[in-house]
Each structure stands twice: as C-alpha cells, then as structure tokens.
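Engineer: can you look at this prediction? I've put the sequence above it.
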Amino acid sequence: MVLDDATRDPVTAEPAKAGPADAPLDPRLWRPRRVLVTPAALDHAQGRAMLARAEALGLPVERLTSNRLTGLRDEDPRRAYREAKATLAIVVAPPSKLRLQPIPPSADWRFDLAEGCPAHCQYCYLAGSLSGPPVTRAYANLDAILGNLPAYLGQGGVTSAQAGRVEEGTTFEASCYTDPLGIEHLTGSLSAAITHFGGWDAAVQLRFTTKFAAVEPLLALPHRGRTRARFSLNARPAARYEGGTASLDARLQALGAMARAGYPVGLTVAPIIAVPDWPDAYGGLLREVAEALSDVSNPDLTVELITHRFTPASKDVLQGWYPGSDLPMREDERSRKLTKFGSVKYVYPRDLMRTMRETITAAVARELPFARILYWT
C-alpha cells in the first residue's frame, strides 16, 4: 500500500521507510492475497460481477463449497490478523442487514455494502465493533440491499427530523462498517449505489466516508447531487497512524475532484488527537482543505469533527494488532464515560475537550467560511 512518509508500517507499526519527496501521487488499489466466494453469492448478478473483477485482476480465487467462512482463525493472533486483512470474501448479507439501524449524529439510517476494511489504522473503531478475524466481506445481494431502502423514507431521527438538516432528505450512511471506496475496484457496489440514488425520485441522500482516493470511476456517474462524498482527513502528525490508506495529499486531490464533478462533499476530521501543537496541526489541515477547494465555485462542504475515544475491548484488540503503536490510550489521561448501552468508553477530559472544540471550530470558520459544521463529538 502507499503510505505517507510519516506513516508506520501497517502490520508492525514500525516507522515506514520514506520515499522520494517528489514521488508522484499513486492511489494504489488493494490487492487481496485471497478471495473467497460462497455458492450463494454466485446466485446474484452482483456476486458474479465481483468474481469477474477479481479474476480479471488475476487474484487467487477460492470457490467455497459451503456458505460458511471457516478456517480463518489461527493460534497466533498476529498471523490470523495479517491473513484476515489480506482476504476478501464475497458473501450474501444476512437478513439482519436488511433491518436498518439509526446512525446518529451522521445520518438517519445505515446500510452496509460490505463489512470490514483493508486499511490498517491503529485507532480503528471497527476493532471494538466486529467479531472474529477482520476479513472484508462484500455483499452480493446488492439488489435486495438497495431495494430495501424505500421502506425507511421519512422515518429517521436525524435529517428527517432536524430542522437544520431537513433539506438533506432521508439520509443513508454506507460507510459505517467499511470503506466502500477502498474496495470499489473489486466490488463496483459504491458506483451502483450512487447511480441508484441519482435515479431515485425522492428526497434522499447517500453518504459515505473514505480514507482512499481512487475516485475516477465515480466522477462521471449520474449522481444528481444525491451523494455526499466525505473524506476522512487528519492533521499530518496524526496521519502516521493511518497505515494502508491513500496519502493525505491524494485524499485532498480526490476531495477537490469530487467537488468539481458536482458532488456535495464533506470533511470528516477523525479522530482528532491531542498531538503536540495540535492547534497548529489542525489549523494547517483546514488550510490544506481550503486550497484543495480553491478552484471550486461555492462548494457544498460539510464538516464532521470526531475526537479520539476508545473502549477497554477496542484497546485490547488494537494493542494485539499493532503492538508497536505509540497511539496514546492511557486511561489515567482520559475521562471515563458510559455509552447509552451502558458500556465504558474513554474520552478526553472536559477542559481539554472544550478547548479543542472552541479552537478547531473557530479554525473551520476562519479557513472554510463556506462550510457547515454538522456536529462535534
């Protein structure tokens, strides 16, 4: 994968070797070392299309005889992690995936085109959300997934109910459990969803967030302004924790390209980390975003600001995945909070959180006066 010079190796978390300063940007695409295909997936046109994409790329494909994924665990958890992160499974989404869940404060509802992500972010929030080895599962029953969405029109509690966002219509988040752009060259599912929303005669919006940059297949799609493409960006001192993603420069260029193609766009600053000199670091990021959009007339830009937090379970998983990481996760430096489900999470102390919020929101207003902040969390 292409890593920033400051990014650590995605598996060992040791400092990566720097490349030439003038190296061209290259949003290199993920090539899984193993592609598993279940029999049920091949009953769907999308499953057969994904198989064809994998075969056309010369990837090693295993056609399974059962619809269960087995043999993914290993006595060595590090080996299990590495092998899972290099595996794409083409499967059918279970019925539970068609019972949509609300996803505040981002959107009314979340739906999943896939589950799992090929990146190696040392703070990955999926570490505490998904069970088992982190295989990327791409869903073949795309027609059923998209065909299920109309039942949720006007039923949400975020954009469907909030006066400040009602113009967005009913919003559907497609990147809760995956990065759909990071696997788009293998699935085509994001393009299909964008086209579906563009042709949907209703007040709706598709939303996705990405840390990747290969947006070329999306630029000419008939999106009709009904997809908001949000790019997850971090200050350069914090970007070193984002292994296996497109470089910050490539993501900034992709943000500008999508805006010039008429897409509503978004900036997801996540996770905000109290790195040394964080006010200057995040102010610098916002100036870079402004430069990336400088040739776009009246950009439709939203901003989502998400501070770093962790749970005891996610910390244990992440320290197992990235034993060399120096990502700060000390409980005695955080405030202990309870989620609405009664579980524990650790966030920044109240005074620091207030200072960060005031400083960064002021920087957004200064550097991106045309932007609309959706939330701080």
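Structural biologist: Noted; the coordinates are in hand.
Engineer: from here on, contacts and neighbour counts on C-alpha atoms
Structural biologist: Noted.
Engineer: what's the longest helix in the protein?
Structural biologist: helix 350-367 (DSSP state H).
Engineer: tally of neighbours for the residue nearest to Val61 when sequence neighbours are not counted?
Structural biologist: Distance criterion Cα to Cα, 6 or more residues apart in numbering; nearest residue to Val61, sequence neighbours excluded, is Val35 at 4.7 Å. For Val35, the neighbour count with other Cα atoms under 10 Å is 21.
Engineer: what about versus this one:
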Amino acid sequence: MTCLLLSLPSEIIESIIYLSSIKPYDKADFLGWRYPEHNYTHLKSIALSCQRLYKLCAPFLWKHKEFILPRVQDIKTADSIQMATELLSTPAALSPNFVLGDHVCSLHRNLSNGPHFDLSNSKLMANLVTNLKALRIDFHPSPRTEHYGLVYFLESCPHLTELFIGHCQDTFDDFSALCQHKPKLISLTLVDCTIKRNTLDTIIDLLRPTLKRFLFRQVLIEPPLPPKKTNAHLLTNIDLLHPVHYQHSKVSMIPQQVYLGAIQNLTQLALTDSVSCSTLEHIVHVSPRLEKLAIVIHDYYPQEIARSIKAIIRLDQMLVLSIAFRKYYPISREFERFPCHAPSYIWSLLIDSMPKLSSLYISTSRLLVSTDFIPNLLQTHPHLKDVMIYSIAFTTLA
C-alpha cells in the first residue's frame, strides 16, 4: 500500500515534520534559552520509518546538540575528551559533502562539572559548527587560570545571533571577543558573570541596533587586573574571585546608566539589579514593544511609583509582567522587601490596559488594591494562566 505522505513534495513533508515535533515551552518563563526546538524522540521515530524520511529528519535531529563535560572524579582518557569533536566531524550518511556539525544550529556546552578539560577542545569544536546560530556555555564557577575559549566560537560562527553564558569571570577578557568580532546578537543572557566596565559599554553600543532580548542575572563589574608583581608565583589574585566564594571581592554592581544605554527597542527584558522609577520610565519610553518584563524597583515614594506604573500601562503588547519592590544588593545577594505605596486605582488601570497578559507576578511586603481587583483581573484576561501576588491588602478607597 502506497503511503500518501511520501507522495507529497519534500518541502511540505519537512513542514509537517517541523510542526509535528515542536517542543512546547512555557511562554511565561524568562529562560533565555529555548532549545532544543524539537522533541528528539518523536523525530527519531519518524526518521526510522524509511530512508526518505530519515534524510528529511537528519537536519532536525542534529539541529541542537548538548555536550556535558565529565565530572572531575571521572576517569578521563584522550579518547573520551575527543569524543564530542569526533562525533561532530563524522561525515553525514546521506550527504557526503557535509559533516554532522554542519547541521548544528544551537549548541549547549555544559562545562559546570569541572574547571578544566574544556579549552583544548573548544577551538576544534567551534570549527565544526560554523552554521551555529545559538550558543550556550555553562562554565564551572571556580576561578580560572586561563581564558574560556569563547573567542573561538565568535571567530568561527559568523551567523551567531543568540548567546547564553553562565559563570564566566572576565578576568582574562573573554567578553572582549564580542567587541572584536561584532556578532549581530538578538539575544544576550548572562548569569552569574563578571564583566569589565569598558567591555560592557562597548558591547552595549555594538548590540543596540539588533538586540531584542536582554537578560542579566547576578552580573557584576570585574575590576581591572592589578599590575604584575615579581612574586607572581604567589596567590595574589584572591580579590578577583567571584563573590559567591569571597564576599569581600572588589567586584561592583553595574551602574544604572549602563542599562539606560542598553535598553532600546527590546521585546524581552529581565534584570535582577534593582532600578529607580525614572530608569523604569526610560525603559518603557525606548522599548514600547516590550512583551516580557521582569524588573525590581527600589524606590518607595507613592508619586514616583504611581508614575512608573502609569508608564508600564502604555505597554499594550505585554504578555508577562514581573514587578518586585525591594532593594537588592548584588554582591551579598541579599534584598530588603518593602511595601508598595501606590494608590489602589493604579493597579486597576494596569490590568485594564493589558488584555494580552498571560502571567502576572508582584512581590512586595504590602500591596494596596481594591476589593474587586482579583475578580476583574480573572474575568477580563482570558489568556491569564499564572498569577502570583504577595501581601495583598484590600481597600474600598481609590
């Protein structure tokens, strides 16, 4: 019996495969990384059906790859270290002119199991994934004695548009590679990283025309390297260690004026550093198409809070909104939550102006809202799936 599916043009079959195996993600999350796009198990079942479907599925099967560094206590041999690169350099079975690495569009290197055994492989791996569009590297948080090899991927992957970096200390100027190679990133996510101030300023200037998604979580300014001393064999760089290890580190928080320059025409923004109401108003003014916003406000004067909430009301494309009222101390990672003193009618205006809202998160020690706030929120937002509001106080007064 002839399969009607196989009688269709290859382009249509590819579209069917693409749509039938998409991996769902929670749209309310600020992940910064949404790969793999497809369910590998579903794709593999389709690929094993026949040779033609295998050939059509092969690019999807290799579109995303993840390589995890062995743990420190694991026995490492030369063969095991080279396994990932040998796999990527394998000729494609049905496309002899290509290697499997040519199909890779998103790559996740999980190097968090140990601070070593990665740099020697980075350059070779980068040369094998030249079509890469999205790169995620999670490093080990321990201090390093050499650079991370980020520059190799920026040299070899000219199509790179998304970058997710975790636990990267900028002691050896790793992020300066972004200034040198100037990738046109649309998404930048840094988690538990340090970066030099002049490097950050340059990156922001370069990415301003293209950047759409910006997520900084626990990102600090790395101080310049001290002058070299004659007793270089001694451990004199303790002050450069990440504050997760040493609370008396010389790292500092990112000044708010840096964020003012970075945020322009964004669709997604998430910051753990607290900002002032005036900074929030500027964010809304220069990024009127924001769809996801996670922000921490450290002002507490009622008039300023009300003015900043009214600014958020203008974001009519908002899908996910997270607002926290607290002062955050990024070096110690401590925070002080305080009450929101905005009048209750402000919050009623907010929910009335955001019909597309699917997720709402408000954190404060006291939030004053009208008694009909919750019923109106639920009745007027058919797409609303997640609501989390801390410390509500009801009032009958506006």
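Structural biologist: Arrived safely. From a predicted model like this one, the values you see are computed outputs, not experimental measurements.
Engineer: TM-score for the pair, please.
Structural biologist: The TM-score (TM-score structural alignment, normalised by the length of the first structure) is 0.29; 166 aligned residues with a Cα RMSD of 6.0 Å.
Engineer: now do the buried residues in the longest helix of the first structure.
Structural biologist: Met356, Arg357, Thr359, Ile360, Thr361, Ala363, Val364, Glu367 (16 or more other Cα atoms under 10 Å).
Engineer: please look at the third one and Trp278 and confirm they touch.
Structural biologist: Going back to what we said before, that points to Thr359 of the first structure. No - contact between Thr359 of the first structure and Trp278 fails when scored by Cα atoms under 8 Å: they sit 9.8 Å apart.
Engineer: measure Phe227 of the first structure to Leu206 of the first structure for me?
Structural biologist: You called it Phe, but residue 227 of the first structure is Thr. 5 Å (Cα to Cα, to the nearest Å).
Engineer: the two: which is more packed in?
Structural biologist: For Thr227 of the first structure versus Leu206, neighbours defined as other Cα under 10 Å are more numerous around Leu206 (27 against 24).
Engineer: tell me which residues touch the more buried one, please.
Structural biologist: Contact analysis of Leu206 of the first structure by Cα atoms under 8 Å, 6 or more residues apart in numbering lists Thr171, Phe172, Glu173, Ala174, Ala193, Ile194, Phe197, Arg226, Thr227, Arg228.
Engineer: count the neighbours of the nearest residue to the fifth one once chain neighbours are set aside for me.
Structural biologist: What it means is Ala193 of the first structure. Distances taken as Cα to Cα, 6+ apart put Leu146 closest to Ala193 of the first structure, at 7.3 Å, once the chain neighbours are dropped. For Leu146 of the first structure, the neighbour count with other Cα under 10 Å is 17.
Engineer: my read: Leu146 of the first structure touches Thr195, true?
Structural biologist: No - if you go by Cα under 8 Å, Leu146 of the first structure and Thr195 don't touch, sitting 11.0 Å apart.
Engineer: which residues are in contact with the residue lying closest to Trp347 of the second structure once chain neighbours are set aside?
Structural biologist: Distance criterion Cα to Cα, 6+ apart; nearest residue to Trp347 of the second structure, sequence neighbours excluded, is Val369 at 6.8 Å. Going by Cα under 8 Å, 6+ apart, Val369 of the second structure touches Pro343, Ser344, Tyr345, Trp347, Ser348, Ile392, Ala393, Phe394, Thr395.
Engineer: how close does Val369 of the second structure get to Phe394 of the second structure?
Structural biologist: Distance from Val369 of the second structure to Phe394 of the second structure, by Cα to Cα: 5 Å.
Engineer: same question for Ser344 of the second structure.
Structural biologist: Distance from Ser344 of the second structure to Phe394 of the second structure, by Cα to Cα: 9 Å.
Engineer: which of the two has more neighbours?
Structural biologist: Per other Cα under 10 Å, whichever of Ser344 of the second structure and Phe394 has more neighbours is Ser344, with 22 against 14.
Engineer: so what's the residue count around Ser106 of the second structure?
Structural biologist: 25.
Engineer: distance of it relative to Ile137 of the second structure?
Structural biologist: 11 Å.
Engineer: next one: Asn121 of the second structure
Structural biologist: 13 Å.
Engineer: just Gln51 of the second structure next, same as before
Structural biologist: Gln51 of the second structure is 34 Å from Ile137 of the second structure, by Cα to Cα.
Engineer: higher neighbour count, those two?
Structural biologist: Ile137 (21 against 11).
Engineer: that one: which element?
Structural biologist: strand 134-138 (DSSP states H and E).
Engineer: just Tyr346 of the first structure next, same as before
Structural biologist: With DSSP H and E as the test, Tyr346 of the first structure turns up in strand 344-347.
Engineer: kindly report the same for Asp273 of the second structure.
Structural biologist: Per DSSP H and E, Asp273 of the second structure falls inside strand 268-275.
Engineer: for that strand, name the packing helices and strands.
Structural biologist: Contacts defined by 3 or more Cα pairs under 8 Å, 6 or more residues apart in numbering; DSSP states H and E place strand 268-275 of the second structure against strand 213-222, strand 292-297, strand 320-329.
Engineer: give the contact list for the closest residue to Tyr54 of the second structure other than its chain neighbours.
Structural biologist: Spatially, and ignoring its direct neighbours in sequence, Tyr54 of the second structure is nearest to Ala47 (3.9 Å; Cα to Cα, 6+ apart). By Cα under 8 Å, 6+ apart, the contact list for Ala47 of the second structure reads Leu53, Tyr54, Lys55, Leu56, Cys57, Ala58.
Engineer: in TSV, list those along with distance to Ile305 of the second structure.
Structural biologist: Formatted as TSV, the contacts of Ala47 of the second structure follow (distance: Cα to Cα, whole Å):
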residue	distance to Ile305 of the second structure
Leu53	57
Tyr54	57
Lys55	57
Leu56	54
Cys57	52
Ala58	53
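Engineer: a markdown table for these, including secondary structure and neighbour count?
Structural biologist: Below are the contacts of Ala47 of the second structure laid out as a markdown table (DSSP: H, G, I helix; E, B strand; the rest coil; neighbours: other Cα atoms under 10 Å):
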| residue | secondary structure | neighbour count |
| --- | --- | --- |
| Leu53 | helix | 20 |
| Tyr54 | helix | 19 |
| Lys55 | helix | 16 |
| Leu56 | helix | 17 |
| Cys57 | helix | 22 |
| Ala58 | helix | 19 |
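Engineer: closest one to Tyr152 of the second structure out of these, please.
Structural biologist: Tyr152 of the second structure has its nearest neighbour among those in Ala58, at 26.3 Å by Cα to Cα.
Engineer: grab the nearest non-local neighbour of that closest one.
Structural biologist: Ala47 (7.4 Å).
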